[in-house]
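Colleague: here's my sequence, what's the structure:
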Amino acid sequence: MLADGSFAQPVKAIGSLVTKDMSPVEAFRSIALSCLVQLQRNEAGAIFEKNPEYVHQARVAIRRLRSAFNLFSPVLAPAFVEDFSPRWRELARGLGSARDWDVFLTETLAPLEEAFPDEDDLVVLRAKGEASKDEAQISVGTTLTQKAYSQLLLTFSAALFSVKRATIDDSKKLSGLSLRKFARRRLQKRAAMVDGLVSEHGKMNAEHRHELRIAFKKLRYALDFFTPILPPKRLTVYQNSLTTIQDLLGTLNDQTTASRLIGKLHPKGEPESLIRGWIAGRTQLLIKALSSELSRFVAIRNPWH
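Modeller: A predicted model of the protein is given here:
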């Protein structure tokens, strides 16, 4: 909160501060710290403000941290991962509902209202959706003011920078790699996972799209983390395509989420044919655009080679 009682603007992800002379564990510490900073800078706004961007950026911070856990797991002590990874996952779930309702109201329902302003069913969905969003926002405030949240921040920070090197498992071979070699190995594993799923993109059902979205998100976060030590010339084209694909997959996931949320709200237990048709039509357009972008993506050379 600022001196005049207002809140600073929502804080987006802080750029990676890793350098080539860091060890993999030092890089993890730097990335984890930047995630904590982003989370805490959005904390007050997420609790007290109605602007949904605070909650969104708090969730981004937690997602990035969880991705870092997974990416750097070969050089982290198993006890450290087993203790904290589930706790951050649970916190992320506590913030998820508010963001889902906001996206539904702004990205799905608003265009429908503009196209069909006299549709009574949409009026009902708007009223119930806004009420559900308000309830979810209150839940966010409760989650971020609980003792468990403060304890998580304190204990995680203490373990992260413990002089006893609690985050390190010295018995693992990868802990002795240079950061560049470690990055290449981990990025290649992420890319191989994406390639395997892309080769089966003809399936393109909701379950497969979800797996594809998670794989692309992990690859994108890994690239973001390692950007300072990667060749910049090839990185831009690769990242641009990756971002486009992730955006398309995210919007497709929003359609699936919208159908689920509408099912909860609709007075008849299911959406009218108008709404079902709108979502189905938009989904097909997005799938077509995704297929074209995937074809372009597989032709781009990996920038870390």
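Colleague: okay, CA-based contacts and neighbour counts for the rest of this
Modeller: Will do.
Colleague: excluding its backbone neighbours, what's nearest N302?
Modeller: Excluding its sequence neighbours, the residue lying closest to N302 (CA to CA, 6 or more residues apart in numbering) is Y238, at 7.2 Å.
Colleague: now the helix or strand that contains the one you found: buried residues?
Modeller: Element membership for Y238, per DSSP states H and E: helix 232-265. Within helix 232-265, the residues that count as buried by 16 or more other CA atoms under 10 Å are 235, 237-239, 241-242, 244-246, 248-259, 261-262, 264-265.
Colleague: and what of stretch 291-304?
Modeller: 291, 293-294, 297, 302-304.
Colleague: report all helices and strands that the host helix or strand of G94 contacts.
Modeller: Assigning secondary structure by DSSP H and E places G94 in helix 78-103. With contacts taken as 3 or more CA pairs under 8 Å, 6 or more residues apart in numbering; DSSP states H and E, helix 78-103 sits against helix 52-71, helix 120-144, helix 147-160, helix 232-265.
Colleague: okay, angle between the next helix or strand after the longest one and helix 120-144 too, please.
Modeller: In this case it means helix 232-265. Once helix 232-265 ends, the next helix or strand along the chain (criterion: DSSP H and E) is helix 273-298. Per axes from the mean of the first three to the mean of the last three CA atoms, to 10 degrees, the angle that helix 273-298 makes with helix 120-144 is 60 degrees.
Colleague: got the angle for helix 273-298 vs helix 232-265?
Modeller: Using the same axes, to 10 degrees: helix 273-298 against helix 232-265 is 160 degrees.
Colleague: what helices or strands is helix 273-298 leaning on?
Modeller: Using 3+ CA pairs under 8 Å, 6+ apart: helix 273-298 touches helix 232-265.
Colleague: from the middle of its chain, how far away would the helix it packs on be?
Modeller: 10 Å (CA atoms, centre = their mean, to the nearest Å).
Colleague: how far off helix 78-103 does it point, in degrees?
Modeller: Computed by the same axes, to 10 degrees, the angle between helix 232-265 and helix 78-103 is 60 degrees.
Colleague: coming back round to it: okay, the helices and strands packed on helix 78-103 in CSV with distance to E200 next?
Modeller: Formatted as CSV, the helices and strands packed on helix 78-103 follow (distance: least, CA to CA, whole Å):
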stretch, distance to E200
helix 52-71, 24
helix 120-144, 36
helix 147-160, 39
helix 232-265, 15
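Colleague: how about this one, so we can line them up?
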Amino acid sequence: MPTETELKLELMADAEERLLASGLLGEPTSRKELRSIYFDTPDYRLRKAGFSLRIRTSGASQMQTVKASGAASALFARDEWEMPITGDRPVLDYTTPLKTDLDITAEALLAQFSVEVLRRTWNVEEGDTRIEVALDDGQIIAGDRRLPLRELELELKGGGANGLFVFARKIDEIAPFRFGVRSKAERGYSLREELRPAIKSEPILLDRHMTAASSFQAMAEACFRHFRLNEDLFLQNRDASSLHQARIALRRLRSAFSIYKAMVPDAESIRLKDELKWLANTLGKARDIDVLMAKHGSGDLHERLETARSEAYERVIEEVHSSRARALALDFNKWLRCGEYLELPETAELRNTPAAEFALQALDRQRRKLKKTGRCLAAIGDEQRHEARKAAKKLRYACEFFTSLFSGARARKRYGKFIGRMEKLQDRLGLLNDLVMAPTVYEAAGLTDIAATQNGINEEAKEKLITVSQRALDKLIEAKRFWRE
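Modeller: Next up is the predicted model:
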């Protein structure tokens, strides 16, 4: 079954009107009013198993579609099953996994939410690339809750994928957008739930026989999705936890670049890493103030920190809305799918290495680096200890990235113990870093008078944290590696 290549673009306020008025698309080739009803069991068995089921009505015709995503799509040769039906109730037979694998009956399904849109489509050409453009304008409805929908999809119909991004850039110059990372089904389910303050990273499902290049793309896409989900939440709620998770997503993405450094030596990857660092630093300055506020729950200092945080949050919002941030998202996605690194002769062997083999080497390498940098934390300076902390984070992220490649019972047991020790180490190194960096953070927040009254760093507390950090690091190094027999 051929894989669809498409970009999902979420248009920003008033962007749709500007795009239609610009003449870039011309007259649509079709207009359709679509109504889709999504079904699931009361306890969301379909969603939990990685499936969605909808009945779409267009005029007098009705089509039932079952889609698989994530772990579910990896188990089947197909990821979509369609059949025409009559009526507004699902029809389940043995042609889909819902009956054969989940043993779900049509009677067990209830309507959960609906999507109503006006869909306009265009066929455009960008160089040798043929693109189908679909604009959906409408809403998602779940009970008495509504979510406006303004989504543009660019689907590759022929030619090179590079043309998709060239055309997307033309759109952004007229009508700014953000890359969409959620399906309509995901957004519908979110309407039925309480708004989460933040979203943690999701498991990354890798196949042992996929290439190293494909595993990198899967990781990078997952990290970008993690960032975008929390970026949207932060813009809605300005919550410290969504800011924190957005920053973690960028750190994980930068770690992926580092883990695959030998495979992505091209100039564009270096530039993108610098841009990701810029964005991460913007979020990091606000996050540093959040950390200080957690230590000062009330009083004049808390109020001053609150003012500083408000200003830092405004800077974050300004930057993520900037043309620089939008260009970074577009450039990153273009490079990930069409970049020079995918064609370099000198990295061909590494790109085509099986993912499991690459993972073994990468995990060993990250472990060795942590062991070397953290050999004697008491005998090195703060800067070197910070390097040990970064090495610990990279090892943690590498473990999370590659864990699906080592799924045996013994590997899973070892992974649990390894990650448990990893978490203890990171907690202690994090406390040590907060202690050392506090004066600098006060100054960066404009609280120079507070920084001056800190009387330096509490050396006794620092020594205790170094001692417990060393103990945690040594225990981690002693732990059996889940990726080795």
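Colleague: the second structure: matching residues for the helix holding G94 of the first structure?
Modeller: Using TM-score structural alignment, helix 78-103 of the first structure corresponds to residues 266-291 of the second structure.
Colleague: for stretch 289-299 of the first structure, same thing?
Modeller: Stretch 289-299 of the first structure maps onto residues 468-478 of the second structure, going by TM-score structural alignment.
Colleague: now stretch 198-207 of the first structure, how far from the centre of its chain.
Modeller: Put simply, stretch 198-207 of the first structure sits 21 Å off its chain's centre (CA atoms, centre = their mean).
Colleague: hmm, back to that, nearest to R87 of the first structure among the buried residues of stretch 291-304 of the first structure?
Modeller: W304 (32.4 Å; CA to CA).
Colleague: can you say which of the helices and strands packed on helix 78-103 of the first structure is nearest to W88 of the first structure?
Modeller: Here helix 52-71 is closest among these (CA to CA), at 6.8 Å.
Colleague: what angle separates the closest one from helix 78-103?
Modeller: Using the same axes, to 10 degrees: helix 52-71 of the first structure against helix 78-103 is 150 degrees.
Colleague: still on that earlier bit, so how much does the match of stretch 289-299 of the first structure differ from the first structure once superposed?
Modeller: Average distance, stretch 468-478 of the second structure versus aligned residues of the first structure after superposition (mean CA distance after the TM-score superposition for the first structure): 2.0 Å.
Colleague: kindly report the same for stretch 420-428 of the second structure.
Modeller: So stretch 420-428 of the second structure averages 1.0 Å relative to the first structure (mean CA distance after the TM-score superposition for the first structure).
Colleague: could you tell me where that stretch falls in the first structure?
Modeller: Against the first structure, stretch 420-428 of the second structure falls on residues 240-248 (TM-score structural alignment).
Colleague: mind putting the buried residues of stretch 291-304 of the first structure in TSV, distance to L71 of the first structure included?
Modeller: TSV is the format used below for those (distance: CA to CA, whole Å):
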residue	distance to L71 of the first structure
S291	27
E293	25
L294	23
F297	22
N302	18
P303	18
W304	16
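Colleague: okay, how far is it across stretch 66-83 of the first structure, tip to tip?
Modeller: 13 Å (CA to CA, to the nearest Å).
Colleague: let me fix that, I meant to ask about stretch 348-364 of the second structure.
Modeller: Stretch 348-364 of the second structure: ends 22 Å apart by CA to CA.
Colleague: what lies in contact with it?
Modeller: 206-213, 215, 259, 263, 342, 395, 398-399, 402, 405, 483-484 (CA atoms under 8 Å, 6 or more residues apart in numbering).
Colleague: what do you get if the cut-off is 6 Å, keeping everything else the same?
Modeller: With contact meaning CA atoms under 6 Å, 6 or more residues apart in numbering, stretch 348-364 of the second structure is reached by 208-213.
Colleague: same deal with stretch 373-381 of the second structure?
Modeller: So stretch 373-381 of the second structure is contacted by A388 (CA under 6 Å, 6+ apart).
Colleague: next one: stretch 312-319 of the second structure
Modeller: By CA under 6 Å, 6+ apart, the list of residues contacting stretch 312-319 of the second structure reads A286.
Colleague: that stretch vs the first structure, average offset?
Modeller: Mean for stretch 312-319 of the second structure is 0.4 Å (mean CA distance after the TM-score superposition for the first structure).
Colleague: element containing L205 of the second structure, please.
Modeller: Residue-wise, L205 of the second structure maps onto no helix or strand under DSSP H and E.
Colleague: that one corresponds to which position in the first structure?
Modeller: Per TM-score structural alignment, L205 of the second structure is aligned with L17.
Colleague: what helix or strand does the nearest residue to that match once chain neighbours are set aside sit in?
Modeller: Spatially, and ignoring its direct neighbours in sequence, L17 of the first structure is nearest to S30 (6.7 Å; CA to CA, 6+ apart). Using DSSP H and E, S30 of the first structure sits within helix 24-48.
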